[in-house]
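**Student:** below are the sequence and a predicted model; questions follow.
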Amino acid sequence: MIKPMLEGAQMTVLLFLIAIAASIPLGFVLTLAVKSSIKPISWLAHSYIYVMRGTPLLLQLLFICFGLPMIPGIGEFLVLDRFAAACLGFILNYAAYFAEIFRGGLLAIDKGQYEASQVLGLSKWQTTTRIILPQMFRVALPSVSNESITLVKDTALLYAVAVPELLHYAQTVVNRDFTIVPFFFAGVIYLIMTLALTAFFKWLEQRFKFE
């Protein structure tokens, strides 16, 4: 019972790592696009974030897995492996949330920081990389931590698109052995993963406090 569930946990961890590694940079790019002075780019970024945050992640996963191949004319070129499709769905969805988190971090920075940088003779690039971004990430870090923990739990949605992850194996054992014990094991594994992630972000927060 334990071995297949641990294999499912590996799939869960792999999806999390791929999604977090891609969605955070993409979210930051979206933040820059939202703040762009080029109106069409800003409008498109705003619209993307609104759609991705305003519709359920499960619906997005189902659309990418089963809807894209049904598009007339080009559907046959949009057939993806289920795991790859799930990764794409998670990345696109969470990038929108991280974009809003980073935007909030930028809004929290006092305008005096920009003025002080100009007085010190720093270039726009130096101001952004040395003054603004470190403060933005420090402010956004708690929200990034919360969103990352939510991402771990949301990986259970892989079950809905037939990707064999932790919950899938737990349900399989429950149906086979007529016992709810696998659900408790699955819960413990999720708790261990979120505990490790919480500890990691706590360490990051402490490090940023003293920099």
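**Tutor:** Perfect, thanks for sending it.
**Student:** every contact and neighbour count from this point should use C-alpha atoms.
**Tutor:** Fine.
**Student:** span of stretch 64-81 from start to end?
**Tutor:** 10 Å (Cα to Cα, to the nearest Å).
**Student:** any idea how far it is from the chain center?
**Tutor:** Here the centre of stretch 64-81 is set off from its chain's centre by 24 Å, with Cα atoms, centre = their mean, to the nearest Å.
**Student:** what's that stretch in contact with?
**Tutor:** Stretch 64-81 is contacted from outside by R82, A85, A86, G89, V161, using Cα atoms under 8 Å, 6 or more residues apart in numbering.
**Student:** in helices only, show me those residues.
**Tutor:** Among those, the members found in helices (DSSP state H) are R82, A85, A86, G89.
**Student:** now those residues as a markdown table including neighbour count and distance to E165?
**Tutor:** Formatted as a markdown table, those follow (neighbours: other Cα atoms under 10 Å; distance: Cα to Cα, whole Å):
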| residue | neighbour count | distance to E165 |
| --- | --- | --- |
| R82 | 18 | 12 |
| A85 | 20 | 14 |
| A86 | 26 | 12 |
| G89 | 23 | 16 |
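**Student:** which of the contacts of stretch 64-81 lies closest to V144?
**Tutor:** Among the contacts of stretch 64-81, G89 lies closest to V144 (Cα to Cα), at 18.5 Å.
**Student:** wait, isn't the closest one in contact with M52?
**Tutor:** No. Contact criterion Cα atoms under 8 Å: G89 and M52 do not qualify, at 9.8 Å.
**Student:** hold the first one in mind and look at this next one:
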Amino acid sequence: MMEQVMLELSSGFLVTIELFVLTLLGALPLGLFIAFGSMSKLKPLRFLTRAIVWVVRGTPLMLQLILVYFGPGLLLDYQLWGGSSAGRFTAVTVTFIINYACYFSEIYRGGIESISKGQYEAGQVLGLTRRQIFFKIVLLQVVKRIIPPMGNEFITLVKDTSLARIISVYELIWAGQAFIKSAGIIWPLFMTAIFYLLFSGVLVIIFGQIEKKLSYFSS
């Protein structure tokens, strides 16, 4: 039984890792674009971007999953994602990317706006372009300041992947919960906690090392 449980949990954990990685690959760059939009000097763009971020951050991720997956079929009479497991996983991934991009955008914006204007002015005095100022002076300081909140969001994402089962995507929690019905045992569900703790622990160590490497920047 133990071998079967570990096999099923490992299978679900791989899906969890895949969703985690794909979300970061999409949300990290998208969040930066959204951050620039929310800081834009164009008022319509800034208002629209901040309104979208407000809506996404102000509504439950579970609700967003349901709307993204079922919405096209119910509202437009068009099943955008199809009924396959691949389609459901794609819907989950798209929803997670949009959701976390909005959260990341606020972290980016806070980090960028925390840099004093004097540093931008100093760069201009040295004859640097705005692009050079951003990449050579601002960027590494921003990275240092956003590492702690980013670490928190990464760990939250690990746990949020369990919401994928809402639209029948097989992941770690589902794998553990399935044994309650099939075998009448609950201990595999508790074992899922070990997987999450180990995953989160690895992230804590990684972010701790990154913070140490960036410690030469003063806060």
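**Tutor:** That came through fine. Fair warning: this is a prediction, and the values are worked out from it, not measured in the lab.
**Student:** TM-score them against each other, please.
**Tutor:** With the length set by TM-score structural alignment, normalised by the length of structure 1, the two chains reach a TM-score of 0.95; 209 aligned residues with a Cα RMSD of 1.2 Å.
**Student:** before we move on, back to that, save the ones in helices among the contacts of stretch 64-81 of structure 1 as CSV, and put in distance to F102 of structure 1 too.
**Tutor:** What follows is those, written out as CSV (distance: Cα to Cα, whole Å):
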residue, distance to F102 of structure 1
R82, 30
A85, 26
A86, 24
G89, 20
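**Student:** from these, pick the one nearest L15 of structure 1.
**Tutor:** Nearest member of these to L15 of structure 1, counting by Cα to Cα, is A86, at 8.2 Å.
**Student:** so which residue is smack in the middle of structure 1?
**Tutor:** Structure 1 has Y94 as the residue nearest its centroid, 3.6 Å off, counting by Cα atoms, centre = their mean.
**Student:** and stretch 63-81 of structure 1, what's buried?
**Tutor:** I64, C65, F66, L68, P69, L78, V79, L80 (16 or more other Cα atoms under 10 Å).
**Student:** neighbouring contacts of stretch 152-164 of structure 2?
**Tutor:** With contact meaning Cα under 8 Å, 6+ apart, stretch 152-164 of structure 2 is reached by 16, 19-20, 62, 65, 89, 92, 170-174, 196, 199-200, 203.
**Student:** give the aligned range of it in structure 1.
**Tutor:** Matched against structure 1 by TM-score structural alignment, stretch 152-164 of structure 2 falls on residues 146-158.
**Student:** name the SS class of L122 of structure 1, please.
**Tutor:** For L122 of structure 1, the assignment made with DSSP: H, G, I helix; E, B strand; the rest coil gives coil.
**Student:** that one matches what in structure 2?
**Tutor:** So, by TM-score structural alignment, L122 of structure 1 is matched to L128.
**Student:** for that match, the count of nearby residues, please.
**Tutor:** Neighbour count for L128 of structure 2, taken as other Cα atoms under 10 Å: 16.
**Student:** also the one 3 residues further on?
**Tutor:** Residue neighbour count, defined by other Cα under 10 Å, stands at 10 for R131 of structure 2.
**Student:** from K144 of structure 2, how far off is it?
**Tutor:** R131 of structure 2 is 19 Å from K144 of structure 2, by Cα to Cα.
**Student:** show me where structure 1 has helices.
**Tutor:** 2-34, 39-54, 57-62, 82-107, 112-119, 124-126, 133-154, 166-177, 181-209.
**Student:** columns distance to G73 of structure 1 on top of those, output as JSON lines?
**Tutor:** Listed next are the helices of structure 1 as JSON lines, based on distance: least, Cα to Cα, whole Å:
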{"stretch": "helix 2-34", "distance to G73 of structure 1": "29"}
{"stretch": "helix 39-54", "distance to G73 of structure 1": "24"}
{"stretch": "helix 57-62", "distance to G73 of structure 1": "20"}
{"stretch": "helix 82-107", "distance to G73 of structure 1": "19"}
{"stretch": "helix 112-119", "distance to G73 of structure 1": "51"}
{"stretch": "helix 124-126", "distance to G73 of structure 1": "45"}
{"stretch": "helix 133-154", "distance to G73 of structure 1": "32"}
{"stretch": "helix 166-177", "distance to G73 of structure 1": "34"}
{"stretch": "helix 181-209", "distance to G73 of structure 1": "41"}
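**Student:** looking at the ones you listed, which is buried most?
**Tutor:** Ranked by mean neighbour count, the helices of structure 1 are led by helix 82-107 with a mean of 22 (mean count of other Cα atoms under 10 Å).
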